[in-house]
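Trainee: Give me a model of this one.
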Amino acid sequence: MSVIIETSLGDFTIDLFTDERPKCCKNFLKLCKVKYYNFCLFHSVQRNFIAQTGDPDGNGRGGESIYGTLYGEQARYFDWEFVPKIKHVKQGLVSMVNNGNNMHGSQFFLTLGDSLDYLDGVHTVIGEITEGLEVIQKLNESYCDEKFKPFRDIRIHHTIILEDPFEDPPGLDMPDRSPSPPPAVIERARLAADAEIDDLEGMTEEEIREIMEEREEKANAQLLEMTSAAKFYFSYNTTFLNHFATTLRLLQHTCLTNISTMKNNEIESLISQNNIYIMFFLRSAYKTIYFGNIDSIVILKLKKVKRQNKDKIWRALRNKPDTFLLKKFFNAVSRAFYFRNLRM
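Mentor: Okay, here's the model as predicted:
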């Protein structure tokens, strides 16, 4: 059961896991059938992480399931499928986006890296790309702004269903031809996919290059600071450090190699300053802390902290950082877009 996705960067083919994910695959296929995804932007592209699309509004807050298009707002989302468990183990997987309430609409993402295990149990893998992986590489190399939105518009142009094993729901209205782009899409357009960067009004190619280099330098500097703060705490725990370093290597920033260079006396000095709440927090952190390429997005999975302790732990983290680097670290935590079992 396959679908060809035609994009402004090229075409790729998705083989769907229809046996393991029947609800999600039916929703995806029917949305393709009514050309719902035509002209959708890849509105978020994070290098070596994910490329997200499926929102007609192009901002990551829109979209609805096929049932929402048929039956209205009350059917906008449907329950996720988490059994059997399929992990985000490699590049080129296709996964439905969790809306925050363990439900799905129309948005999905493509994995741009391997071993993204911090996505497991949150988003639902529904298929894999079997042809056109070079398009994924092009996506991964695209230039983006500070919100991960590509400077060049990258859009889905068309979807072609090769095989659909599911019956159409009542009332499904299939267009007799591919629709034309709505005016709102044209008005929202940034730089066209085939345009040259030095065609930007008021900016030369050299200026664009300098801006990109400056942004990369700032990102690397911030990551280095954040990594330095993190390694203070995790170096004393060999098992956790190994997992932490493996996660950080996914970002492929050379500055992250410094995680293994800290001197023993520096480690011991900082450990001696820890307050009990921070130590409890760090020992309770489960699996991963992930820093994004640009704005240090943090994902924290806490599974062993008792509910009644969470508020005072968070207050300790927020109000009592021991060093300047820790202040940076915890400020990034406070801006995180996703917390599991942690109440602000």
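Trainee: contacts and neighbour counts: CA atoms only from here.
Mentor: OK.
Trainee: Which residue ranges of the stretch 1-150 of the chain form helices?
Mentor: Under the criterion DSSP state H, counting those that start in this stretch, helices of the stretch 1-150 of the chain are mapped to 22-33, 66-71, 133-140.
Trainee: So which residues make contact with the longest one?
Mentor: Contact with helix 22-33 is made by 3, 16-18, 37, 65-67, 80-81, 96, 106, 126, 159-161, 164, 166, 168, 174, as judged by C-alpha atoms under 8 Å, 6 or more residues apart in numbering.
Trainee: Which members of the residues you listed are classed as buried?
Mentor: Buried residues within the contacts of helix 22-33, counting neighbours by 16 or more other C-alpha atoms under 10 Å: 3, 16-18, 37, 65-67, 80-81, 96, 106, 126, 159, 161, 164.
Trainee: quick one: which of those is nearest Asn59?
Mentor: Ser106 (13.0 Å; C-alpha to C-alpha).
Trainee: so who does the closest one touch?
Mentor: Asn27, Phe28, Leu31, Gly54, Asp55, Gly63, Glu64, Ser65, Ile66, Met96, Val97.
Trainee: Now do the same contact list for the fifth one.
Mentor: In this structure, Asp55 makes contact with Tyr37, Cys40, Leu41, Arg61, Gly62, Gly63, Ser106, Gln107, judged by C-alpha under 8 Å, 6+ apart.
Trainee: For the top helix by length along the chain, buried residues please.
Mentor: Longest helix of the chain, by residue count under DSSP state H: helix 205-234. Residues of helix 205-234 classed as buried by neighbour count (16+ other C-alpha under 10 Å): 219-220, 222-234.
Trainee: cool, and stretch 43-63?
Mentor: Within stretch 43-63, the residues that count as buried by 16+ other C-alpha under 10 Å are 43-56, 58, 60, 63.
Trainee: Please report the distance of the spatially most central residue of the chain from Gln137.
Mentor: Residue closest to the average C-alpha location in the chain (C-alpha atoms, centre = their mean): Ile50, at 4.7 Å. Plainly put, Ile50 is 11 Å away from Gln137 if you go by C-alpha to C-alpha, to the nearest Å.
Trainee: Proceed likewise with the subsequent sequence, for comparison:
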Amino acid sequence: MPLGFDGKLLEGTHTVTLKTSEGDITLALNADKAPKTVTNFIVLAKAGYYDGLTFHRVIPDFMIQGGDPNGDGTGGESVFGPTFEDEISDIPMERGVIAMANRGPDTNGSQFFIIQRQDGTPWLEGLHTAFGKVMEGMDIVDKITKVKRDPMDRPLEAVTLEVKIEK
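Mentor: Alright, predicted model coming up:
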């Protein structure tokens, strides 16, 4: 377990800012709907885990994905061990929602994505743990989806991030 994690799950709403190289994105994370997921994200953020990582996958009219220390979609871990189980709730997979990226059921680690698609991604409901929503900075999410990228949807110039816990 990382330093600073006492095993206690968070409750309520937590505000965090993703300070990216393209601008700031402020999120409200809902620990009442996804307590393990929000706890995992906050504890990793407080430990500086996300600082300096990149949005390694950027797909216009879909989403931006980050949180992988390998920077290629293959890495990451959780404060609960290598992975932890899904926390599927009634949070709709709509524009601005932050959710956990995974390799299948119950394989959540540190990677996350923010939905950019105007009509959301209803086909992902029940497959990914949604745990919050963008409160400010959707224009930055839109801007990130417009960066030049390679055929594998990796930005040609790194879009870095740092996570600041607001409350």
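Trainee: Please state their TM-score.
Mentor: Here the TM-score for the pair of chains, by TM-score structural alignment, normalised by the length of structure 2, is 0.87; 153 aligned residues with a C-alpha RMSD of 1.1 Å.
Trainee: For the counterpart of Asp72 of structure 2 in structure 1, list the residues it contacts.
Mentor: Applying TM-score structural alignment, one finds that Asp72 of structure 2 aligns to Asn59 in structure 1. Each residue near Asn59 of structure 1 by C-alpha under 8 Å, 6+ apart is listed here: His43.
Trainee: Mind telling me what Leu139 of structure 1 corresponds to in structure 2?
Mentor: Matched to structure 2 by TM-score structural alignment, Leu139 of structure 1 sits across from Ile144.
Trainee: Neighbours of that match, how many?
Mentor: Here the number of neighbours of Ile144 of structure 2 (other C-alpha atoms under 10 Å) works out to 23.
Trainee: What distance do you get for the closest residue to Asp51 of structure 2 other than its chain neighbours to Gly66 of structure 2?
Mentor: Closest residue to Asp51 of structure 2 apart from its sequence neighbours, by C-alpha to C-alpha, 6 or more residues apart in numbering: Glu162 at 4.1 Å. For Glu162 of structure 2, the distance to Gly66 of structure 2 equals 11 Å [C-alpha to C-alpha].
Trainee: Mind listing the shared neighbours of these two?
Mentor: When contacts are counted by C-alpha under 8 Å, 6+ apart, Glu162 of structure 2 and Gly66 are jointly contacted by Leu53.
Trainee: quick one: what helix or strand has Thr288 of structure 1 in it?
Mentor: strand 285-289 (DSSP states H and E).
Trainee: give me the stretch of structure 2 that that strand matches.
Mentor: Using TM-score structural alignment, strand 285-289 of structure 1 lines up with nothing in structure 2.
Trainee: can you pull the contacts of the match of Leu139 of structure 1?
Mentor: Here Ile144 of structure 2 is in contact with Glu22, Val58, Ile64, Val159 (criterion: C-alpha under 8 Å, 6+ apart).
Trainee: Kindly report the same for Val89 of structure 1.
Mentor: Here Val89 of structure 1 is in contact with Asp114, Ser115, Leu116, Asp117 (criterion: C-alpha under 8 Å, 6+ apart).
Trainee: which one in structure 2 is aligned with the last one?
Mentor: Taking TM-score structural alignment for the superposition, Asp117 of structure 1 sits opposite Pro122 in structure 2.
Trainee: Its match and Ala130 of structure 2, how far apart?
Mentor: Distance from Pro122 of structure 2 to Ala130 of structure 2, counting by C-alpha to C-alpha: 12 Å.
Trainee: quick one, which of those two is more surrounded?
Mentor: Shown here are Pro122 of structure 2 and Ala130; by other C-alpha under 10 Å, Ala130 has more neighbours (32 against 10).
Trainee: From what I see, that one and Asp86 are in contact.
Mentor: No. In this structure, Ala130 of structure 2 is not within contact of Asp86 by C-alpha atoms under 8 Å, at 9.4 Å.
Trainee: still on that earlier bit, quick one: common contacting residues for Pro122 and Ala130 of structure 2?
Mentor: What both Pro122 of structure 2 and Ala130 touch, as defined by C-alpha under 8 Å, 6+ apart, is the set Pro92, Met93.
Trainee: so what's the residue lying closest to Leu124 of structure 2 once chain neighbours are set aside up against?
Mentor: Counting by C-alpha to C-alpha, 6+ apart, the nearest residue to Leu124 of structure 2 once its immediate chain neighbours are dropped is Met93, at 6.9 Å. Counting by C-alpha under 8 Å, 6+ apart, Met93 of structure 2 touches Ile115, Gly120, Thr121, Pro122, Leu124, Glu125, Ala130.
Trainee: now do Pro150 of structure 1
Mentor: Pro150 of structure 1 makes contacts with Phe42, His43, Ser44, Val45, Ser142, Tyr143, Cys144, as judged by C-alpha under 8 Å, 6+ apart.
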